[in-house]
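**Q** need a structure here:
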Amino acid sequence: MSRIVIIGGGPGGYEAALVAAQLDADVTLVEADGAGGACVLSDCVPSKTFIASSEVVTGYRHNERFGIRSAGLEGVTIDAKAVNDRVKRLALAQSGDIQAKLIKAGVDVVTGRARLGEDTLGHTHQVLITPSNHPAATLDRPEGSPVGGSEYAVDAGTVLIATGATPRVLSSAVPDGERILDWRQVYDLDELPTHLVVIGSGVTGAEFASAYLAMGVRVTLVSSRERVMPHEDADAAMAIERVFRERGMTILNQSRADSVVNTGDGVLVTLADGRTVEGSHALMAVGAVPNTAELGLREYGVDVADGGYVTVDRVSRTNVPGIYAAGDCTGVLPLASVAAMQGRIAVWHAMGEAVAPLRLRTVSANVFTDPELATVGLSQNDVDAGKVPARQVMLPLTGNARAKMAGLKDGFVKLFCRPATGQIVGGVVVAPKASELILPITMAIENNLTVDQLAHTITIYPSLSGSIAEAARQLMLHERQ
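**A** Just a heads-up that it's a prediction; the model follows:
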């Protein structure tokens, strides 16, 4: 029986463990915090649960246009502690579900930490495991297994590193859990901030800024670039930035924070140009760093790139045979869906199963702002830079019947296709629930569909998805002109 040790229990780790168990491998999964890792316990699941609460509040905005009289946002009371308690409760429940699934599959789940041991001859790798004193460490453990801090060694034919990443910390703005917060600490607040200063306008910063703004919090977003979410589609990012400003958010573009100080009853943010911003709280969203420093990777001969990311190929292999890596620690693409697929691919490859290399061109991504921003495939930057020839059309939602009924005036659908064949190669959606609307475009790219085929697909009327088929029809028309 193949012995596989997985270090890290996030999506890259637990999905790999389930696949390995299905293939009858002897699987040990080591995770410090709980099944699901940071993704489930403190990152993706909590943030999207928090955003779900903000969406409920959004439903009270401007109801008069629908003929419904209400007190509006002024009549809404938000119990921050109850919101955050729900966030934590659902995260723990999800972690528990994953733990139960792993145990049922026969995976040996160890609560603790692990690192690579001494290099060994042959086809095995030594992994040193240190169980923690966490109560979960004693649950469902085989009789006689070491617990409570006693390090022990396991020899495995395959090792998968899936240790994720942690919030980046600036020496001049160290989170204290009270006024200066990282995105894992916001759920400990018993009251909403009165004025939240968000440092960093990438995906994480934009999502939290959007959610707190929806809850009626005054928000200042400090962006070091010309626009928010600088790595996203420019049309989409500018559309969302426009919505933010219309709803009252202060956005400081091309502004870099030099320091953040807890003043006792608030925070003082000093910008690089000498300006200052005062708020009640500051949220640091300045990126993440991979959790690879204490795994013994370099000592073992595993290639680690600048910044600490583990170097892998498209089947998740490192340069050392039998050592694989998946997820945010690889720096490939910081998405739970990608981490999970990297983990599955690693196990399939290690166990000799037929496997296709990771294909990023069919990976869809979503930013959970209001409205949402979803993308897949070819980007506008690729087209503008001349890397890939493509035709495109951008169709505003203002002409969509369902959007009119819902009072939506912000958003669009953008499609890219090959000039000669009409094959769909990319798409962007800005709309409520864009994360759901991007699926047909993703399926079109995955299955090499053309704009003609998408244009001839009958869609429900009225529906937002109808704009996707309409965009295809416009591309088809342009192709024949």
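
**Q** Could you use CA atoms for every contact and neighbour count after this?
**A** Will do.

**Q** show me where the stretch 151-300 of the chain has helices.
**A** Ranges of helices in the stretch 151-300 of the chain, per DSSP state H, counting those that start in this stretch, are 203-214, 234-246, 297-300.

**Q** Buried ones in the shortest one, by neighbour count?
**A** Buried positions in helix 297-300, judged by neighbour count with 16 or more other C-alpha atoms under 10 Å: Leu297.

**Q** Show residues contacting that helix.
**A** 116-119, 303-304 (C-alpha atoms under 8 Å, 6 or more residues apart in numbering).

**Q** For the helices of the stretch 151-300 of the chain, state which one has the densest average packing.
**A** When those are scored by mean count of other C-alpha atoms under 10 Å, the highest mean neighbour count falls to helix 203-214 (a mean of 24).

**Q** From His62, how far out is Ile68?
**A** 9 Å (C-alpha to C-alpha, to the nearest Å).

**Q** one step back: what's the closest of the helices of the stretch 151-300 of the chain to Ile323?
**A** Closest to Ile323 of the helices of the stretch 151-300 of the chain, according to C-alpha to C-alpha: helix 297-300, at 9.9 Å.

**Q** next one: the longest helix anywhere in the chain to chain centre, how far?
**A** In the chain, with assignment by DSSP state H, the single longest helix is helix 80-105. Taking the mean of its C-alpha atoms, helix 80-105 sits 18 Å from the chain's own mean (C-alpha atoms, centre = their mean, to the nearest Å).

**Q** Here is the second sequence; please produce its structure so I can put it next to the first one:
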Amino acid sequence: MSFDYDLFVIGGGSGGVRAARIASGEYGAKVGLAEESRMGGTCVIRGCVPKKLMVFASAFPDAIEEAQAYGWDVQAGAFDWTRFRTRLEAELDRLEGAYRNTLTNAGVTIHDERAVIVDAHRVRLASGQEVTAKHILVATGGWPFVPDIPGKELAITSNEMFHLPALPKRALVVGGGYIASEFACILHGLGVKVSQFYRGAQILRGFDEEARGHVANAMRARGIDIHCGTDVMRLEKTASGIRAVATDGTEREFDLVLYATGRRPNTTGLGLEGLGLTLGRHGEIPVDRFSQTAVPSVYAVGDVTGRINLTPVAIREGHAFADTVFGAKPTAFDHGLVASAVFTQPELGSVGLSEEAAREQEPIEVYATAFRPMKTLFAGKQDRVLMKLIVSQATRKVLGCHIVAAEAGELIQLAAVAIGMGATKEDFDRTVAVHPTMAEELVTMRKPTRTA
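**A** This is a model prediction of the structure:
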């Protein structure tokens, strides 16, 4: 059978773009790609990139305060949100153009419209045109989830955060994951009075308990009003803002309510059920280790599969798919030991097992230290850094590393290399410290804090 394309990709985010580029540019496949929104997907347009730029912007008040302590005669003026947002939007336009150029230069045909799957080898575009493909890759990512409560239309999600006409004076962030916690810190750093509601017992579920507690305490010390065990029952419009009626019996008024209560796979209306595929509980597409669905010609990568919702993971999955299907190099991406960073203030970097997960698996030793870092100690601040290693008693391998500190995301990337290579605690001990740094504490902890 003759096909219009060797591969048709639905979704122009990081995973889909990587798969399309490698399949076409490196392996010579004829590739089409459809994107109904902006090229670049969640990460570039409404996720990692604009969020990290907001993180940078929100950190300057601390930097100015520290500069004063170090003898600099500097004063913080007012933050100009409109000026920042204008530059942010220009940068996103530049990045979207770069993504388009990457695809075009690789020979990929771009369709700027929605696409749905008709059958195992056929896709229908919003224009009504139908195209055939030997292989179809679904890479449509995720979408913010807002619970169905009265007044939900009064809330915004992370999608809208980067396009606010003005910053609020009072904001409520609902959720306890990394997106909620990051935006709570961003808004606070930009001068907004922030409250955060989370129905669980502690924010950042899934991360090491000691590390997440350290982050929560630091956020509270900065002035963020975190309420755990609390959820919103309803939202009501008032003359001066939005009233949030909470499960703890309180009623508070805010200028903005941001829901960051999780993301769901963006699979609604794609035609997947018509293929006979049974989706997961939240709409995720079940795939095997080669990202192949139960329909042999249909694959899926990225957040839409509900595996690990991180941009670098989607990129690696997309690349592995192209190597497998078009490069004759069967490649299954290993989802173990994926490092991650939470860009709160302070940041949390993590790779490998938490203390809780590790002790369920085998006997362990825990090495941990908390201290005031030199930079902010000199400035008279009370910040504390946490460094933590989880070690197997049997093999001596470092099973996990958790860092709470400024620039923890930068530090954990390097620790991930060592741990991915199977480094033991003795390998860490043999490494000479770089002094004076925060990171030297990772190689100077000689005695375990506890065993489990």
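
**Q** Would you give the TM-score for this superposition?
**A** The TM-score (TM-score structural alignment, normalised by the length of the second structure) is 0.92; 446 aligned residues with a C-alpha RMSD of 2.3 Å.

**Q** hmm, back to that, please spell out the ChimeraX selection for the buried subset of the contacts of helix 297-300 of the first structure.
**A** A single ChimeraX command is used to select the members of these judged buried by 16+ other C-alpha under 10 Å:
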select :116,117,303,304
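
**Q** mean deviation (superposed) between the longest helix of the first structure and the second structure, please.
**A** If you overlay the two and look at helix 80-105 of the first structure, the average distance to its match in the second structure is 1.4 Å (mean C-alpha distance after the TM-score superposition for the first structure).

**Q** and after that helix, which helix or strand comes next?
**A** strand 108-116 (DSSP states H and E).

**Q** how much does that next one stray from the second structure?
**A** Mean for strand 108-116 of the first structure is 1.1 Å (mean C-alpha distance after the TM-score superposition for the first structure).

**Q** So which elements touch the helix or strand that comes right after that strand?
**A** Downstream of strand 108-116 of the first structure, the next assigned helix or strand under DSSP H and E is strand 125-131. Here strand 125-131 of the first structure touches strand 108-116, strand 152-156, going by 3 or more C-alpha pairs under 8 Å, 6 or more residues apart in numbering; DSSP states H and E.

**Q** Format the ones you listed as TSV; extra columns: distance to Leu90 of the first structure.
**A** What follows is these, written out as TSV (distance: least, C-alpha to C-alpha, whole Å):
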stretch	distance to Leu90 of the first structure
strand 108-116	20
strand 152-156	33
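
**Q** Burial-wise, tell me which of these comes out on top.
**A** strand 108-116 (a mean of 25).

**Q** which residue numbers in the second structure go with it?
**A** Taking TM-score structural alignment as the measure, the second structure aligns residues 109-117 with strand 108-116 of the first structure.

**Q** Between the two ends of that stretch, what distance do you get?
**A** 18 Å.

**Q** chain center to it, what's the gap?
**A** Relative to its parent chain, stretch 109-117 of the second structure has a centroid offset of 26 Å by C-alpha atoms, centre = their mean.

**Q** residues touching Gln342 of the first structure, list them.
**A** Gln342 of the first structure makes contacts with 12, 315-316, 325-327, 358, as judged by C-alpha under 8 Å, 6+ apart.

**Q** ok, 10 Å please
**A** Contact analysis of Gln342 of the first structure by C-alpha atoms under 10 Å, 6 or more residues apart in numbering lists 11-13, 15-16, 162, 312, 314-317, 324-327, 330, 332, 336, 348, 357-358.

**Q** what range in the second structure matches stretch 313-333 of the first structure?
**A** Against the second structure, stretch 313-333 of the first structure falls on residues 288-308 (TM-score structural alignment).

**Q** Stretch 235-255 of the first structure now?
**A** The aligned range for stretch 235-255 of the first structure is 210-230, by TM-score structural alignment.

**Q** So what's the gap between that stretch and the chain middle?
**A** How far stretch 210-230 of the second structure lies from its chain's middle: 19 Å, per C-alpha atoms, centre = their mean.

**Q** and if you look at stretch 220-238 of the second structure?
**A** Taking mean C-alpha positions (C-alpha atoms, centre = their mean), stretch 220-238 of the second structure and its chain are 22 Å apart.

**Q** ok, back up a step: give the other helices and strands that the longest helix of the first structure contacts.
**A** Identification of packing neighbours for helix 80-105 of the first structure by 3 or more C-alpha pairs under 10 Å, 6 or more residues apart in numbering; DSSP states H and E yields helix 11-22, strand 26-31, helix 37-41, helix 44-58, strand 108-116.

**Q** try 7 Å this time
**A** For helix 80-105 of the first structure, the packing partners by 3 or more C-alpha pairs under 7 Å, 6 or more residues apart in numbering; DSSP states H and E come out as helix 11-22, helix 37-41, helix 44-58.

**Q** so can I have JSON lines of those showing mean neighbour count and distance to Val428 of the first structure?
**A** What follows is those, written out as JSON lines (neighbours: other C-alpha atoms under 10 Å; distance: least, C-alpha to C-alpha, whole Å):
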{"stretch": "helix 11-22", "mean neighbour count": "26", "distance to Val428 of the first structure": "25"}
{"stretch": "helix 37-41", "mean neighbour count": "24", "distance to Val428 of the first structure": "25"}
{"stretch": "helix 44-58", "mean neighbour count": "19", "distance to Val428 of the first structure": "21"}
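
**Q** possible to save these as CSV with distance to Gly149 of the first structure?
**A** Output for those, formatted as CSV (distance: least, C-alpha to C-alpha, whole Å):
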stretch, distance to Gly149 of the first structure
helix 11-22, 22
helix 37-41, 20
helix 44-58, 29
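
**Q** Can you tell me which of those helices is nearest to Ile441 of the first structure?
**A** That would be helix 44-58 among these, by C-alpha to C-alpha, at 23.0 Å.
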